[in-house]
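[1] sequence and predicted model, in that order:
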Amino acid sequence: MTEWKLFADLAERAGDKHVTVDASAGDTVGDALEELLAGRPDLDERVRDDDGELRSQINVLRNGTNVLVEEDGLETELEADDELALFPPVSGG
């Protein structure tokens, strides 16, 4: 089992700031994301576009590192005790 931490409106759409999904070591971040979005159409619509692609402004972190920039993207393999997080766009003010 893997836990996602969700922030801002993503947590509101999912109904919680912490969501546990059925993904474990050897699965990919993408597998865990699919589990997170399954059955949560409001969250899915916010995270992916009409083509099913991850929206460019969504950040996917594994242990504090953006997998879309630093690692193998959604193909990054999970390890035991990984911490996953999903962030919407961040704006300053």
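    That came in fine, so what should we check first?
[2] CA only for contacts and neighbour counts going forward, please
    Noted.
[3] how close does residue 88 sit to residue 33?
    Residue 88 sits 14 Å away from residue 33, taking Cα to Cα, to the nearest Å as the criterion.
[4] in addition, the following structure is provided for comparison:
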Amino acid sequence: MEWKLFADLAEVAGGRTVRVSAGPGDTVGDALDDLLEARPALRDRVLEDGELADHINLLRNGTNVLHQDGLETELESGDELALFPPVSGGSEGSRRS
């Protein structure tokens, strides 16, 4: 399974993608544990009091896991996992690529 990391999370992790050992039948929480074990510097940025921080968006196949079964959401073959930090404001021009 592979995580895609965005913005400062990619900087903290040292890359935009991180492969973990979790796979089909495991949970999103298992994959998150694997990610934080592989990239411990992310822990303080992603967790608050041992739980996923409210401001972090954790997506499975483009859908926030909070709209599924949370960290207990079961992984399936081909799933894409992504972590996004909060989106910051700015002028319209500064958000264009």
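    Cool, the structure landed. If you're wondering where the values come from, they're calculated on a predicted model, not measured in any experiment.
[5] got the contact list for the counterpart of residue 42 of structure 1 in structure 2?
    Here residue 42 of structure 1 is matched to residue 41 in structure 2, going by TM-score structural alignment. Counting by Cα atoms under 8 Å, 6 or more residues apart in numbering, residue 41 of structure 2 touches 12, 13.
[6] quick one: whichever helix in structure 1 runs longest to structure 2 mean distance?
    The residue-count maximum for a helix in structure 1 (DSSP state H) belongs to helix 29-37. Following the fit onto structure 2, the mean deviation recorded for helix 29-37 of structure 1 is 0.2 Å by mean Cα distance after the TM-score superposition for structure 1.
[7] quick one: buried residues of that helix?
    By neighbour count with 16 or more other Cα atoms under 10 Å, helix 29-37 of structure 1 contains the buried residues 29, 30, 31, 32, 33, 35, 36, 37.
[8] quick check, the first one in contact with residue 74.
    In other words, residue 29 of structure 1. Yes - judged on Cα atoms under 8 Å, residue 29 of structure 1 makes contact with residue 74 at a distance of 5.0 Å.
[9] mind listing the strands for structure 1?
    Taking DSSP state E as the test, the strands found in structure 1 are 2-6, 18-21, 59-62, 65-66, 84-87.
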